[in-house]
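Chemist: Structure, please.
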Amino acid sequence: MRNLLLTLLLTSGVTNANAGECVNLNSLPSSNIDNERLIIVSESIALCPQEEIILGVRFKLKASNITLDCGGNTFDGTIPSTSEKTSRALDSAAALEDVTIENCVFKNYQKGLLLTPATLGIGGADYTTGLKRFRVKNVAVRDIGVYDANNPLGGEGVIVGAYSQDFLIDSVVVENTRLSGIYLEAYSVRTRVANSSFIHNGFSGSASGREAIAIDASSENVISNNLFKDNKYAAIATYKNCGEAGVTRTMHANDNLIERNTFSYHDNYNGGAAIIIAARQAAALSGCSDDAMPGYGNRYFDYSRHNVIRENAFVNNVASIKVMDSFQTISGNTFHGTSWNDLSDPNVKHKLVYDAVVGNAQLAELGSPVIGVSILDNITRTSTTNVSGKTFVLNHGAAAAFAGNRDQNYHCLPEEKSPGNACAELETLPPPNRCEVAVTKCPAHPRENWLDATYGSNVIQSTCAARARQLWDWCRLDDSDSYSVTTEFFRNNVSLETTTYNGAKR
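Modeler: Below is the predicted model of the structure:
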C-alpha cells in the first residue's frame, strides 16, 4: 500500500477524497506579491484536481483546526513568464494548532514548507507561539532551492519550526533539496516522521553538503519506517547548533528514536555517515556564541545523548553510523556494506566501508572520551563483503559495550570485530523476521554472482520487498538484462512474501 501511495505521489496522481465538495483554485481570493500568487488559508479547503501544473502559487496558513487538501495537484514554484522561483511553497502564522496539509506536490520553490512563524526567530519564539499538532500527509516536495552559486537561495524541503510540538510527517516524498530535506528546529519536540522517502537531498555544492533530516537541538523525535537513499552528508544528523544568531540552545538533540528505516547509497565519503550523532562535535566554526572547548579557539562542544538506533537496515553506505557523544544505544540493526559504485559517477568506487565508528579526538584530548555506547544484537555482512574488513571501530579511547552481535550466518562476532562481544550459547536460531536475498549475475557487483545472501534481522515485510527494488536499481547500472533479483521475507521460518525483478526493465 505504501509503495502504491508513493508511486501515485511521484506521478502527482493522488485522488482527492472530497472531490464532490472541492473548490476550484481560481475561485479563491489571492494577492500578488512580487509576481507570486499568495493564497491565505483561513478555513478548510479541498481543491479540485486539475490536469495542468499550477505555477507561481504559495499558501499561508492563518487559522487553527483546518485542513488544506491540495487534491493531488502539482504546484510549480516557477513564476509565469520568468525563470524565477517562488520564495516558498507554504508558511504559517504563529500559535496555530491541529492543522493538516495533504495530497500535495510542490516543486521548484526556493523553500518548501515553512511550518514555523515566518516573523519569529528562535529568540522571539516560545511554546506559546510555536505550532502544535500539524499533520503533513501524502505530500511530495522536490527540487527545492536555487542552485546558482551566485544566488544560493534557501533549499530546505520542510522546516519544523522552533518550539513546535507533536508533528506528524507521514507518507511524504522529499527529493533533491539543496539543503536539508527536513529540518527540526531548536526546542521542537516529539515530531514523528514515518513511511516516507528521502532521495538525493543536501547536494548544496559544498564539500560536505547537508543531510536528509537535521535534528538541531530538538528532542524526543521518532524517525521510523522510512527509505533514505543517495543523500549527501548524511541521512540523519543530530546536533546542537552553536549559538547561531547569538541564541544559545539550552535544549540538546537527546532522546531521539531512529527505527526500522532503510539507509542506502549515501554519498558521505567526506566525513559523513548514514546517521551521525553529535555531528558538529569539535567542529571549527565561526560566529558561535557558545563557550569554546578549552584550548581550542574555534572548536565547540556538541550535545546529543540517549538516542536509540534500532532495527534499521544499512545497505551500501560508505559509513553507516558515526557517534561523537556518549550514552547511545545501537541495537538489532542489519549492516550489509560492500564496495559500491558512486551513483552519480560510476567511475568512483568506495571500498572502506564500516558499520559504526565511535569516538572524537578532541573529547579524548580533554579527558572526556565518548563512553556508554551499547552495541547490541546487530547482524553484519560488512566484514565479508568489502576489502576493509571493518565492522565496529572504537577511536580515541571510546568505550562501548558489545553483546549478541553476529555475522550473516548468526555466528557470534570475534573479538577483533566486536571487542568483548558475548553471545548466548543457546541463541542458535535466526531472528523471527529475516529477508533472504538472491541476485544472479548482477553486473555491478564485483563477484557478479551473489546468491542466498541473508539480509536482515528484525526487518519488516515492506523493507524486504523494497530491498529487491533497491538491488535491482543498483544492478542495472549498465542496463544489462541478464540478471534477476529476488527477496523472500520470513517470519519464524515461514515464508510470507517473495518479490522478484528481472533484467534491465521492471
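Chemist: contacts, neighbours, all on C-alpha from now
Modeler: Fine.
Chemist: Leu4 sits in which helix or strand?
Modeler: Using DSSP states H and E, Leu4 falls within helix 2-10.
Chemist: What is whichever helix or strand comes after that helix packed up against?
Modeler: As assigned by DSSP H and E, the chain's next helix or strand after helix 2-10 is strand 31-33. Counting contacts by 3 or more C-alpha pairs under 8 Å, 6 or more residues apart in numbering; DSSP states H and E, strand 31-33 is packed against strand 36-41.
Chemist: So which residues make contact with the strand it packs on?
Modeler: With C-alpha atoms under 8 Å, 6 or more residues apart in numbering as the test, strand 36-41 has contacts from 28-32, 56-63, 68, 79, 86.
Chemist: so which pair among the residues you listed is furthest apart in space?
Modeler: Ala63 and Ile79 (26.6 Å; C-alpha to C-alpha).
Chemist: Looking at the contacts of strand 36-41, which one is closest to Leu451?
Modeler: Looking across the contacts of strand 36-41 and measuring by C-alpha to C-alpha, the closest to Leu451 is Leu68, at 48.3 Å.
Chemist: Could you verify my assumption that Asp166 touches Arg135?
Modeler: No - between Asp166 and Arg135 there is no contact under C-alpha atoms under 8 Å: 9.0 Å.
Chemist: so who does Thr100 touch?
Modeler: Thr100 sits in contact with Ile66, Thr67, Leu68, Asp69, Phe134, Arg135, Val136, Lys137, where contact means C-alpha under 8 Å, 6+ apart.
Chemist: Let's compare: structure for the following, please.
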Amino acid sequence: MIYNKFAIFTKLPFISLMLFSRFSLSEMLCELPTSLKGNITLNKSCIYSGGLTIADSYTSLDCNGAEIDASKFKDGILISSKGKEIKNITIKNCKIKNAIESGIRSSWLGRDTNKSKELNRYLKTPHKIIIDNVEIIKSGKNGIFIDDYSSFVTIKKSTIKYSGSTAIYIEHDSKNNIIDSNLIQFNGYKNDFPRREAIAIDSSQHNIIINNNFINNGLGGIFIYKNCSEQIHSGKQEIRKMHSNYNVIEGNHFENEKIGVWLASRQNKNLKKMDCGDEPIDIERFYFRDYADHNKVINNFFNYVKVPIIDFGKENNISGNVIN
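Modeler: Now for the predicted structure:
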C-alpha cells in the first residue's frame, strides 16, 4: 500500500479539531450563574470555579455531576446567613475539589461573642440544609464545616476523602444534624502524618451519625468532646455552655481506624497551652472536664480497629456493637 503524505497532512486539522472538541465537551470551563437563588442546575460537562455563596432561603443547587474547582477559594460553597434567616437549602450532585479550607461551609460568619447575644441566633444561622450525593476531595482543612448555631443540616449519600483536617466538623452550639450513609475515607492526614479524626462533634448535641463507612482516617472515626473554651483571651471566643450530649452513633462501619469512637476525647489531653476559659480539674491547669455524656454508641461494626470505643464520659449507652 502506498501512503499519500499530503493526504495525511490535509487531514490533521480535522483530526485536531475532533480531539479539541472532544476535550472541550468533557472538560469545559464555564461561568456560574450571576444569581444563586431559586432552582439552579449546572451543566454536567463543565468545570466551574469555586467560591460560590448561597445567601437566600429556598435555594436548590443541582450540580448535575459538574465539578467545582475551589483551589483558589477558602470555601467551595458557602451557605451564609449574614445574620438573617436562611433555610431550606439543597446542594446535590456536586464534585468539589481542592478548597483551601472547606468544601462546603454552613455559617453565620462573624465573632462567636456577637452571635451569642442574639436571642434568635438559631433562626439567623443556616438551618434545614440538605447536602446530598456530593463528592468532596482534598479540602485543605474540613470537607464540610457545620458552624456554630447551625441546625438541622443533613449530609447523606456523599463521599468525603483526603481532607487535611476533619471530613466533617460540627461546631459548638449546633444541634440536630444528621450524617447518613456516607463514605468517609483517608481524611485527617497532613504530609502523610495523622493529625485529626474523620468527624469532630465539638460542644454539640442531638446529632445522629448513622450507616456511614469510615475507612483509614488519620486519628480515628468519631471524636465527641467539649473543648475547654480555647483561646478565651483572644476576645473572639466565649465560654462554651453546650456539652456534647445526646448524640447517637448507630449502624456505622469502621475499617482500619486507630480509634473507632472516642467519647470525651479531650479528657486526658494536656491543654495548658490552649488558654482555656473553663475551670480546670487540677492545680497546674493542665486538664479540664470534658463533657460527652448521655450519648448512644449502638450496633456499630468495627473491623481491624485498634481501639473500637473509648468512653471517658458519663451515662453513655454503649451496646450491640460488633468487634472483628
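Chemist: How much space separates Ile86 of structure 2 from Ile178 of structure 2?
Modeler: Here the criterion is C-alpha to C-alpha, to the nearest Å. By it, Ile86 of structure 2 lies 18 Å from Ile178 of structure 2.
Chemist: Between the two, point out the one with more neighbours.
Modeler: Ile86 (24 against 19; other C-alpha atoms under 10 Å).
Chemist: so what corresponds to the more buried one in structure 1?
Modeler: With TM-score structural alignment as the matching criterion, the partner of Ile86 of structure 2 in structure 1 is Leu96.
Chemist: pretty sure its match is touching Leu131, no?
Modeler: Yes - between Leu96 of structure 1 and Leu131 there is a contact under C-alpha under 8 Å: 5.1 Å.
Chemist: Ala198 of structure 2 contacts Ile184, doesn't it?
Modeler: Yes - counting by C-alpha under 8 Å, Ala198 of structure 2 does reach Ile184; the two are 7.0 Å apart.
Chemist: okay, now Ser44 of structure 1: neighbour count?
Modeler: If you count neighbours by other C-alpha under 10 Å, Ser44 of structure 1 ends up with 16.
Chemist: ok, now Tyr48 of structure 2?
Modeler: Counted with other C-alpha under 10 Å, Tyr48 of structure 2 comes out at 22.
Chemist: For the stretch 301-450 of structure 1, just list every one of the helices.
Modeler: For the stretch 301-450 of structure 1, the helices defined by DSSP state H, counting those that start in this stretch cover 361-365, 382-385.
Chemist: deepest of those helices, which one?
Modeler: Comparing the helices of the stretch 301-450 of structure 1 by mean neighbour count (mean count of other C-alpha atoms under 10 Å), helix 382-385 comes out on top with a mean of 20.
Chemist: Find me the equivalent region of that helix in structure 2.
Modeler: Going by TM-score structural alignment: helix 382-385 of structure 1 matches no residues.
Chemist: distance of the nearest residue to Asn317 of structure 1 once chain neighbours are set aside from Arg135 of structure 1?
Modeler: Once flanking residues are discounted, Asn317 of structure 1 sits nearest to Tyr265: 5.0 Å by C-alpha to C-alpha, 6 or more residues apart in numbering. Remark: distance between Tyr265 of structure 1 and Arg135 of structure 1 (C-alpha to C-alpha) = 29 Å.
Chemist: Can you pick out the residue with more neighbours from these two?
Modeler: Higher neighbour count among Tyr265 of structure 1 and Arg135: Tyr265, with 28 against 20, using other C-alpha under 10 Å.
Chemist: how about that one, what's its partner in structure 2?
Modeler: Aligned against structure 2 by TM-score structural alignment, Tyr265 of structure 1 finds its counterpart in Asn256.
Chemist: how much space between that match and Ile8 of structure 2?
Modeler: Applying C-alpha to C-alpha to Asn256 of structure 2 and Ile8 of structure 2 gives a distance of 56 Å.
Chemist: what's the answer for Met242 of structure 2, then?
Modeler: Separation of Met242 of structure 2 from Ile8 of structure 2 (C-alpha to C-alpha): 74 Å.
Chemist: who's more crowded, these two?
Modeler: Counted by other C-alpha under 10 Å, Met242 of structure 2 and Ile8 do not tie: Met242 has more neighbours, with 16 against 10.
Chemist: what do we get in structure 1 for the more buried one?
Modeler: Met242 of structure 2 maps onto Met251 in structure 1, by TM-score structural alignment.
Chemist: what's near enough to touch its match?
Modeler: Met251 of structure 1 neighbours (C-alpha under 8 Å, 6+ apart): Ala186, Tyr187, Ala217, Ser218, Ser219, Lys240.
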